[in-house]
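Peer 1: fold the following, please.
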Amino acid sequence: MPKLEEDEVFLDHQICSKKPLIPYRYFIMFMVLAATTVLSAVRNTINVAIIAMVDDPTDEHSTGTINTTRNQQFTTQQFDWNQHEQGIILGSYYYTYTAIQIYAGNLSDKFNVVHLMALTQLIVTLCTFITPLAVSFSIYYMITIRMIMGLVQGVTFPCLYNMIENWFPPTELGFAQGLAAAGCDLGSALTSIFTAWISERGIWGGWPAAFYTMGMFNLVFGLVWMAMVTRDPFSNRFVSDYEKRQLYHIVQNTKTEQPKIKSTPWIKMITSLPLWSVIITKGIIGLAYSVINSKIPVYLDSVLGYKLENNGLINGLLYIGSGSTQLTCGPISKYLIARGLIGRTATRKLFETISLSGIIVSLIAVCYLGDNAHLIVTCLIMSMVFHGVNLGGDVPIVAEMAPGLIGTTFGFANTIASASGFIAPALIAVILGDDAGSQAKWILAFQIVAGLQFVALILFGIFATAEPQSWGKVENLHLDEPVSRLSQESEKIQEINNN
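Peer 2: Predicted coordinates:
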């Protein structure tokens, strides 16, 4: 290829166009990050807000509901929910979110993912705005609203992964997927801090204002999404001709000759031991995340005595810890595999082992630190840091096991992982009863979660594999061929970008 001017490139040797200063797909990367940030923020507002929503017993050491020391500015309505009712509220979102997972991939294949996401944003915005009104009437209205949100948001990740595949070359896929994962932690961090701050200070009416604010952010995001995003770069009027030809060049070489499997081999898939080892591991590590995500605000408040505002700051640090390792471990694992330093399966097992072992050590340490609140918080943050390492382990391995059934297999595996969202608060409610301030019961909860992580560590270490399974291969196409071809095209794109 002859040397070209810095602002020009000939992809078809006939047509030239200006090279944009910033490729439009980088804006799409930002929108992917924003999508999961908004999703997580709207979904998790309740996790901290519920501390302000639940009636505070006058006796600081009494049991029955969440014990919290709150600012006297609180004048908003509060509710006498016990731990069981709180568990149902926190878990209700995941009832429908879990149920839709198997079908979500199919929906994203059949319909325009941008339109599907836009409809999702509209419904979720309405649900978020009416949440304070719904809960004032009945706990059952609140649960219904949460279930509707879970149902419609269940299609978010299949839609985003579908769109990512259409927008980005192989060299950028890992980073785009990492942004999607990190957005969840970023959204949880921001909403934890903001909800705690606005609820503690009673600004704009206290906790209801947190829902109104998140609803407004969701609305703004939805409008930008509808105006600026399309399902692929070729139908987007904001993408330059240069970038369209650049991406078309690689799509032509990476998406041809990939016939799809004619029918889903359900029997072989559901009887696959390697797949089940991954599914169970995803569910168990998801349980650890969900316990911290939904119930640690209660622990910080009722056992460690952190006021609501400090509680929110600590929760923010938990998610920042997880997001930081999610952003780095995905690319690091890909680098190790691409350089041939470690085999694909060995890499996945290494990262998953680090993740699970770190969670186990962190949670067990919490059990033996007594009343040392600062060290306990540090260990909880470290458990989330180690959780993020799984982006180099169980997260990418599903696609590697079944390259011809990525959507179906991901939906099947993610169903179990998503179920942890309602299993976790239910489990903690059973252990605590109405004694949320019992340190002994919390220690039992942490020990159970840590013990389950050890089970996952053994299962994944023995049975998991990144090798394509016979039931999940693309017909008439060896995996090594497209991987090699992708690498060649990635180098071409990198060369074009550097010129």
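Peer 1: going forward, measure contacts between C-alpha atoms and count neighbours the same way
Peer 2: OK.
Peer 1: just to be sure, Val398 is in a helix?
Peer 2: Yes: according to DSSP: H, G, I helix; E, B strand; the rest coil, Val398 belongs to a helix.
Peer 1: that one contacts Gly407, correct?
Peer 2: No: at 9.6 Å, Val398 and Gly407 do not qualify as touching, with contact defined as CA atoms under 8 Å.
Peer 1: all strands of the chain, in order?
Peer 2: 8-10, 16-18 (DSSP state E).
Peer 1: can you redo these as JSON lines with distance to His478 and mean neighbour count?
Peer 2: Output for the strands of the chain, formatted as JSON lines (distance: least, CA to CA, whole Å; neighbours: other CA atoms under 10 Å):
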{"stretch": "strand 8-10", "distance to His478": "32", "mean neighbour count": "18"}
{"stretch": "strand 16-18", "distance to His478": "36", "mean neighbour count": "14"}
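Peer 1: quick check, Ala450 in contact with Leu363.
Peer 2: Yes: between Ala450 and Leu363 there is a contact under CA under 8 Å: 6.2 Å.
Peer 1: buried residues in stretch 465-479?
Peer 2: Using 16 or more other CA atoms under 10 Å as the test for burial, stretch 465-479 gives 465-469, 471-474.
Peer 1: could those go into CSV alongside distance to Lys110?
Peer 2: Below are those laid out as CSV (distance: CA to CA, whole Å):
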residue, distance to Lys110
Thr465, 30
Ala466, 28
Glu467, 29
Pro468, 26
Gln469, 26
Trp471, 23
Gly472, 21
Lys473, 22
Val474, 20
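Peer 1: and the two most separated of those?
Peer 2: Thr465 and Val474 (17.4 Å; CA to CA).
Peer 1: list the contacts for Gly392?
Peer 2: Contacts for Gly392 (CA atoms under 8 Å, 6 or more residues apart in numbering) come out as 329-334, 347-348, 351-352.
Peer 1: would you reformat those as TSV and include distance to Ala52 and neighbour count?
Peer 2: Converted to TSV, the contacts of Gly392 look like this (distance: CA to CA, whole Å; neighbours: other CA atoms under 10 Å):
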residue	distance to Ala52	neighbour count
Cys329	36	19
Gly330	37	23
Pro331	40	19
Ile332	41	15
Ser333	41	22
Lys334	43	17
Thr347	44	20
Arg348	41	27
Phe351	38	23
Glu352	37	28
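Peer 1: save those as TSV, and put in distance to Ile376 too.
Peer 2: Listed next are the contacts of Gly392 as TSV, based on distance: CA to CA, whole Å:
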residue	distance to Ile376
Cys329	25
Gly330	28
Pro331	30
Ile332	29
Ser333	30
Lys334	33
Thr347	31
Arg348	29
Phe351	24
Glu352	24
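Peer 1: another one to check against the first:
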Amino acid sequence: MEESFSSDDSSGSKIFVARAYEYHETFKGRLFSTRFQLVMMGFLGFFLVYSMRVNISVALVAMTFTESYDDNDTINENCPVRESNSSSNYAEEGTFDWSTTQQANVLGAFYYGYMITQIPAGYLASKYGGKHLFGFGVFMTGVLTLFTPPVSYLGVNWLIVIRVFEGIAESATFPAFSHLISRWAPKNERSMMAALSASGSSFGNMITQPIIGYLCTLDLWSGWPLGFYGNGLLAIIWYIVWCFVVFDSPDTHPRISECEKQFIKNNSQVDESKSHAIPWKGMLTSLPFYAILVAGFCSIFMNYGMMSCLPQYLSNVLNFDIAANGFLSAIPWLGCFIGAILTSQITDFLLNRRYVSTTFIRKFNQFASAVLSGVFLVLAGYAGCNSALAVFFISVGLLFYGMNFSGFYCNSIDIAPQFAGVLFGITNTFSTTTGFLAPIMVNKITQDNIHSSELWLHTFYAFAAVSWFGGFTFLLLASGNIQPWAITDSFQVET
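Peer 2: Predicted coordinates for the structure are as follows:
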């Protein structure tokens, strides 16, 4: 394609811009673009950070001794006993003799670190760019993951410390990437770029559980360290590639074509010419900001519900050993991945054709995601002793849940493209508290009898109610338009 361009020739400039639009709106133009390279590297980055986040939950089963239990204490007698749970007593050999409380502290330690530095990460991204912040977050998490096996032998408290630091390292990733997307995504590709990159997290959940479960069965180095070593090495390799492939903005990319750069800049609402003070007062008094805050909290709360409730429900109520059936545990996250990709493509198509407004489609996607995922989670509670049906309902629920990637998730770029990283850091900090609150709620509701299908149904209704509240709040308060407090004086808002 012709790349010559003279800024002195106004007619030539118009022809160039027209050609840029024509080429970069095609599938081929997107596929071979530098912005698509950013999306794919972001996808792989989120895949790795989620894989390194959840690997401990699978590996911990093989790392620790499992106490012997009696059948009557560990099964729901109203449902048939699966073959893997049929022995009256069982004991598993592990490497460490850690109590259930210590194991719970290991699992929760990540979220303490993850919560405390997201707002500073968003601020740093707005000041210095998102490339190095995102890349270094993945890299440091990979290094800490490599050290997880040897540190575990020093004691459970050392493992808790390293998991806290992993949370701190990962906390930079989402705010930093939100900042990058705001600089690289043309207005008509925001949903696709944000959803496709972030869906790497669902893919990480889907792939990690069965792979880590399989590695734990191997004899080499007791099996369980292999997943940590594999995750850590892949993260370091990814970081090396990231440094050479990704740049903070189209203006700083040395290999971007003038055609693509012009296309992005003509469809951007971000001013890179100077730094801007963060409009804290306008942001914190904005109803659309609180729509994202509430919807994000409720949506992530639902996410943790689906992540934690399904394995526990299948094990404690349906007598289904989820650890021995990694394929089934991965299916729901495949549904989430498909839902995210399909919704983003449909959303951008509708917006590009001007069939709907940005406000309408963001509200529709988030409301449908919140309501339908809650409905299907409740239906899973009515599946009786049919574990396959329960997994099916959860999978359909997560399919609809994937719509939120084209809802609240990218809405911060709509309302405040200049300050998207900071805004996302604030809202995601609030959402991260669900990492502690969701398990507490499950424990409170089911503590009298963890095998009671009725109590678990109450749990599903509680998660669904939180999700529905978030959906209705977003429907009432959200906006798809850039807010007055987010407008800088060097660009015009498209009407």
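Peer 1: tell me the one among the buried residues of stretch 465-479 of the first structure nearest to Ile496 of the first structure.
Peer 2: Minimum distance to Ile496 of the first structure across these is 30.2 Å, recorded for Val474 (CA to CA).
Peer 1: alignment lookup: that closest one to the second structure.
Peer 2: Mapped onto the second structure by TM-score structural alignment, Val474 of the first structure lines up with Thr488.
Peer 1: how much space between its match and Lys274 of the second structure?
Peer 2: 10 Å (CA to CA, to the nearest Å).
Peer 1: before we move on, what about Phe139 of the second structure?
Peer 2: 29 Å.
Peer 1: more neighbours: those two, which one.
Peer 2: Each of Phe139 of the second structure and Lys274 has its neighbours counted (other CA atoms under 10 Å); Phe139 has more, 26 against 6.
Peer 1: now do the buried residues in stretch 418-431 of the first structure.
Peer 2: Quick answer for stretch 418-431 of the first structure (16+ other CA under 10 Å): 418-429, 431.
Peer 1: with stretch 59-70 of the second structure instead?
Peer 2: For stretch 59-70 of the second structure, by 16+ other CA under 10 Å, it's 59-66.
Peer 1: quick one: contacts of it?
Peer 2: 88-98, 103, 212-213, 216, 224, 227.
Peer 1: before we move on, the earlier item: looking at the second structure, which of the contacts of Gly392 of the first structure still make contact?
Peer 2: Mapped onto the second structure and checked by both residues aligned by TM-score structural alignment, their matches' CA atoms under 8 Å, those keep the contacts 329-330, 333, 348, 351-352.
Peer 1: got a markdown table for those, with distance to Pro23 of the first structure too?
Peer 2: Formatted as a markdown table, these follow (distance: CA to CA, whole Å):
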| residue | distance to Pro23 of the first structure |
| --- | --- |
| Cys329 | 25 |
| Gly330 | 23 |
| Ser333 | 26 |
| Arg348 | 32 |
| Phe351 | 32 |
| Glu352 | 34 |
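Peer 1: restricted to helices, list those residues.
Peer 2: Using DSSP state H, the subset of those located in helices is 329-330, 333, 348, 351-352.
Peer 1: of the residues you listed, closest to Lys18 of the first structure?
Peer 2: Distances from Lys18 of the first structure to these, taken by CA to CA, are shortest for Gly330, at 32.7 Å.
Peer 1: residue in the second structure paired with that closest one?
Peer 2: Checking TM-score structural alignment: Gly330 of the first structure goes with Ser344.
Peer 1: so that match makes contact with Ser197?
Peer 2: No: using CA under 8 Å, Ser344 of the second structure makes no contact with Ser197, being 11.0 Å away.
Peer 1: so who does the residue nearest in space to the middle of the second structure touch?
Peer 2: Residue closest to the average C-alpha location in the second structure (CA atoms, centre = their mean): Ser201, at 4.6 Å. By CA under 8 Å, 6+ apart, the contact list for Ser201 of the second structure reads 43, 46-51.
Peer 1: that one -> the first structure?
Peer 2: Match for Ser201 of the second structure (TM-score structural alignment): Cys184.
Peer 1: its match and Thr37 of the first structure, how far apart?
Peer 2: The spacing between Cys184 of the first structure and Thr37 of the first structure, counted by CA to CA, is 5 Å.
Peer 1: and if you look at Met228 of the first structure?
Peer 2: 18 Å.
Peer 1: how many other residues sit next to Thr74 of the second structure?
Peer 2: Here the number of neighbours of Thr74 of the second structure (other CA under 10 Å) works out to 16.
Peer 1: quick check, it in contact with Val317.
Peer 2: No: the criterion here is CA under 8 Å, and Thr74 of the second structure misses it with Val317 at 9.2 Å.
Peer 1: what are the boundaries of the helices in the stretch 301-450 of the second structure?
Peer 2: Ranges of helices in the stretch 301-450 of the second structure, per DSSP state H, counting those that start in this stretch, are 326-352, 358-381, 387-401, 411-415, 420-432, 434-446.
Peer 1: just put these in TSV and tack on distance to Trp456 of the second structure.
Peer 2: As requested, these are exported to TSV (distance: least, CA to CA, whole Å):
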stretch	distance to Trp456 of the second structure
helix 326-352	18
helix 358-381	7
helix 387-401	13
helix 411-415	33
helix 420-432	23
helix 434-446	7
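Peer 1: could you measure from the aligned residue in the first structure for Tyr239 of the second structure over to Met147 of the first structure?
Peer 2: Aligned counterpart of Tyr239 of the second structure in the first structure: Gly222 (TM-score structural alignment). Applying CA to CA, the value for Gly222 of the first structure to Met147 of the first structure is 20 Å.
Peer 1: check Gln73 of the first structure too.
Peer 2: From Gln73 of the first structure to Met147 of the first structure the distance is 32 Å (CA to CA).
Peer 1: mind giving me the PyMOL command for buried ones among the contacts of stretch 59-70 of the second structure?
Peer 2: Buried members of the contacts of stretch 59-70 of the second structure, defined by 16+ other CA under 10 Å, are picked up in PyMOL with:
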select buried, resi 94+96+98+103+212+213+216+224+227
